[in-house]
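Peer 1: Give me coordinates for this.
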Amino acid sequence: MKIGITGATGQLGSLVVEQLKTRTEAANLVALVRSPEKVEGIEARAFDYDQPETLAGALEGVDRLLLISGNEIGQRARQHENIINAAKEAGVKSIVYTSILRADSSTISLAGEHLITENLLKDSGIPFTLLRNGWYTENYTASVAGVVEAGALVGSSGEGKISSAARVDFAEAAAVVLTSDGQEGKVYELAGDEAYTKVELAAEISKQSGKDIPYQELAEADYASALAEMGLPEPIAAAIASWDVSASKGDLYDDSKTLSQLIGRPTTPLADTVKAALS
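Peer 2: The predicted structure is shown next:
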C-alpha cells in the first residue's frame, strides 16, 4: 500500500515521515513536495498545489493520501480543492486531512478554510478521515528566546486554557491513522493532555530561564501593534492577535484526551517543549 504525504519536508510533514518509517517500509512512502531534491530515504515526486494539471500524475499509485493543509492562508481552500480533484482523478482510495480543532464551531479565523476543505472532502466521494489538530505548543515556544530577551510574554488570551501538544504528537497520530484500517469516516478532535493559560506558560518560562517573565495582557489591537513592531507583517500580526482572543473564548481547549488515546502515550508536557526551545 502506497502512502502519499503532501508537504513532507515541512515542520509537520517531516515528522510524519519519520513516524511512518517506524510503522511501514520506506518503499511504501511517497513524499509529495515542491522540491523533491530535498527528500532523502523515500520516493519523492514534484507536487505544487498551484499547478493542478500536474497533481493527478504525481498521485498515480497512491492508495492513502495525507493532505497536510497548506501554509498560504487565504489560498488553502482553492489549493486543497486542486488536490482533492486530482486525488479523485488518480483513484486515491482514501484521504487523511489535517484540519483544526472543532472546525465547525471554532471562532479562529483559520477554521473557515478548513471547514470548506472538510466539505469538499464530503462532496468528493473519496473516503476520508479528519485529524482536527489543536494548537502546536511550538506556536508559542518558537519565540521563547525573544520572550526571555524582552522580559515579558504578551498576549490577549486572558484566562483562556490552551490544550496544546508538541508537533511530534500530532505527527504520530497521523502515522497511526495512515497505517491502520477502519479509519474512514472518523473525526478526531486532537489536543494535549494538559491545559495551561499564558500566565502559566510565562511561569514555566520563568522557572526554566531563571528570569522573572510576567504575562502582560493587552487589548487585541495593542497586541497586534506590538507584533507588528517586532517585524511581523500587519495582516499576520492581526491574525495572531485574533487567535489569542479566540483562545480566551476556549477555542483551544479540549479535555477529551483523544490524542493520547490514539498514540497510546501521554502527550509531550509543556515543560519539555519549553526546555527544548530554551536549549
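Peer 1: From now on I want contacts and neighbour counts done on CA atoms only, so please keep to that.
Peer 2: Noted.
Peer 1: Would you point out which residue is most central in the protein?
Peer 2: Central residue check for the chain by C-alpha atoms, centre = their mean: the C-alpha nearest the mean position is that of residue 133, 5.8 Å away.
Peer 1: Could you double-check that that one sits in contact with residue 189?
Peer 2: Yes: contact criterion C-alpha atoms under 8 Å: residue 133 and residue 189 qualify, at 6.6 Å.
Peer 1: Flag every buried residue along stretch 46-53.
Peer 2: Within stretch 46-53, the residues scored as buried using 16 or more other C-alpha atoms under 10 Å are 47-49, 52.
Peer 1: Same check on stretch 201-209?
Peer 2: For stretch 201-209, the neighbour count (16+ other C-alpha under 10 Å) marks 201-206, 209 as buried.
Peer 1: can you list contacts of it?
Peer 2: The contact list for stretch 201-209 (C-alpha atoms under 8 Å, 6 or more residues apart in numbering) reads 144, 148, 152-153, 212-215, 271, 274-275, 278.
Peer 1: for comparison, sequence B:
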Amino acid sequence: MIAITGASGQLGRLVIQELLKTVPTSQIVAAVRTPSKLQDLAALGVVVREADYEKPATLAAAFAGVDKLLLISSNELGRRATQHRAAIDAARQAGVGLIAYTSVLHADPSPLALAGEHRETEAMLQASGVPYVLLRNGWYTENYAASIPSALQHGALLGSAGEGRIASAARADYAAAAAVVLQAEGQAGKVYELAGDASYTLAEFVAELSKQTGKTIAYNNMPEADFKAVLLQVGLPEGLAGLLSDSDAAAAKGALFDDGRALSRLIGRPTTPLAVTIAAALKA
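Peer 2: This is a model prediction of the structure:
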C-alpha cells in the first residue's frame, strides 16, 4: 500500500490522481486531517484515513499496513519539524518500508529561511532507520502565477529577486515525479534535486505575462525589507510576508535555480513551460 499525507492539499491530490492511473484504488491510502474533505476519493475506492500531525495516535493507525509513504511537508511554518517527527516516528512503528519526503531544492546550502526545517527533517529521516528518498522540490510556477491578478490590476509585479533565475515547474510535474518514485524499486538513499527544464527572471516572467495579455506589465525590484513592508501593508500576515520576501531575496542568490533536469528525466517528458502555466492562470 502507498500512503500520501496532506492528501487534501493541492500537491497531495495531484499525486493521488497520478497514482490512480496505474495503482488499484484499494492500495492507495489518502492520509488527511479531515477525512470528510476526501469523500470524492473515498467514493472511487481510495482508502481515506485520519492523519493529524498533532494527534500521533491517528498517524499510527493511518500508516498501518503501508509499504511506502509520501510525507508531504506540512504547511505550518515553525511547527513543521515537530509535526514531521511525529509522522516519521509513526511510520517507523508501523513498519513502513520507505518514506519519500518532499524537501526543498538544494536543502543543504540553501539560503531560504524555510530550508531550515527541511534540513531538520532530513536529519530525522537519516537517524530514524527507516529507508527514505528525498524529493527536493524546486519552486512551483503557480507560486508566481498567484500574483498575476494583482500584477494586472496595478500594471506591475513587485519583488526582490533581482536577476536571480528561477527554474520552476508546474505543481503537476512534481506530483508526477512523486508518483514515479513511489512505484519504482530501489529508491532508498536517493536524493533528487527537482526543478524545471528552463529558468526565468521575474522580469522575464512579466514579459511573458505582458505578451499574453497585451498589457504592459513592469517588474519593480525592491530591497527585501521594502518588499516585506509592502506585503504587510496589503494585509499579509507577518509570517507569510517574511516568507515571500525572504524567498525572493534568496532567489536573487540562486536558491531557486538548477539546470540538472532531473525532474524531466524522472517523469519522462519536458517540464511544463512557464507560458503554459501563465495561460492556464489567465483562463482560471
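Peer 1: related to what we said a few turns ago, what is in contact with residue 133 and residue 189 of the first structure at once?
Peer 2: Shared contacts of residue 133 of the first structure and residue 189 (C-alpha under 8 Å, 6+ apart): residue 101.
Peer 1: Now do the contacts for residue 142 of the second structure.
Peer 2: Applying C-alpha under 8 Å, 6+ apart, the residues near residue 142 of the second structure are 170-171, 277.
Peer 1: counterpart of it in the first structure?
Peer 2: Per TM-score structural alignment, the equivalent position to residue 142 of the second structure in the first structure is residue 138.
Peer 1: OK, contacts around residue 239 of the second structure?
Peer 2: By C-alpha under 8 Å, 6+ apart, the contact set of residue 239 of the second structure is empty.
Peer 1: what about it, distance to residue 118 of the second structure?
Peer 2: 17 Å (C-alpha to C-alpha, to the nearest Å).
Peer 1: cool, residue 86 of the second structure as well?
Peer 2: Distance of residue 86 of the second structure to residue 118 of the second structure, given as C-alpha to C-alpha: 15 Å.
Peer 1: Those two: which is more packed in?
Peer 2: For residue 86 of the second structure versus residue 118, neighbours defined as other C-alpha atoms under 10 Å are more numerous around residue 118 (23 against 19).
Peer 1: Give the helix, strand or coil label for the more buried one.
Peer 2: helix (DSSP: H, G, I helix; E, B strand; the rest coil).
Peer 1: Tell me the spacing between it and residue 251 of the second structure.
Peer 2: From residue 118 of the second structure over to residue 251 of the second structure the distance is 17 Å, taken as C-alpha to C-alpha.
Peer 1: Kindly report the same for residue 138 of the second structure.
Peer 2: Distance of residue 138 of the second structure to residue 251 of the second structure, given as C-alpha to C-alpha: 11 Å.
Peer 1: anything in contact with each of those two?
Peer 2: Both residue 138 of the second structure and residue 251 are in contact with residue 257, where contact means C-alpha under 8 Å, 6+ apart.
Peer 1: Please pull up the equivalent of residue 168 of the first structure in the second structure.
Peer 2: Counting by TM-score structural alignment, the partner of residue 168 of the first structure is residue 172.
Peer 1: which outside residues touch the helix or strand that contains its match?
Peer 2: Element membership of residue 172 of the second structure [criterion: DSSP states H and E] is helix 171-183. Contact with helix 171-183 of the second structure is made by 2, 11-12, 14-16, 18-19, 68-70, 100, 135, 137, 140-142, 187, 194, 263, 266-267, 271-272, as judged by C-alpha under 8 Å, 6+ apart.
Peer 1: Among those residues, which lie within helices?
Peer 2: Those of the contacts of helix 171-183 of the second structure mapping onto helices are 11-12, 14-16, 18-19, 141-142, 263, 266-267, per DSSP state H.
Peer 1: coming back round to it: of all the contacts of residue 142 of the second structure, which comes closest to residue 34 of the second structure?
Peer 2: Nearest to residue 34 of the second structure among these: residue 171, at 22.4 Å, using C-alpha to C-alpha.
Peer 1: What is the burial count for that closest one?
Peer 2: Residues lying near residue 171 of the second structure (other C-alpha under 10 Å) number 21.
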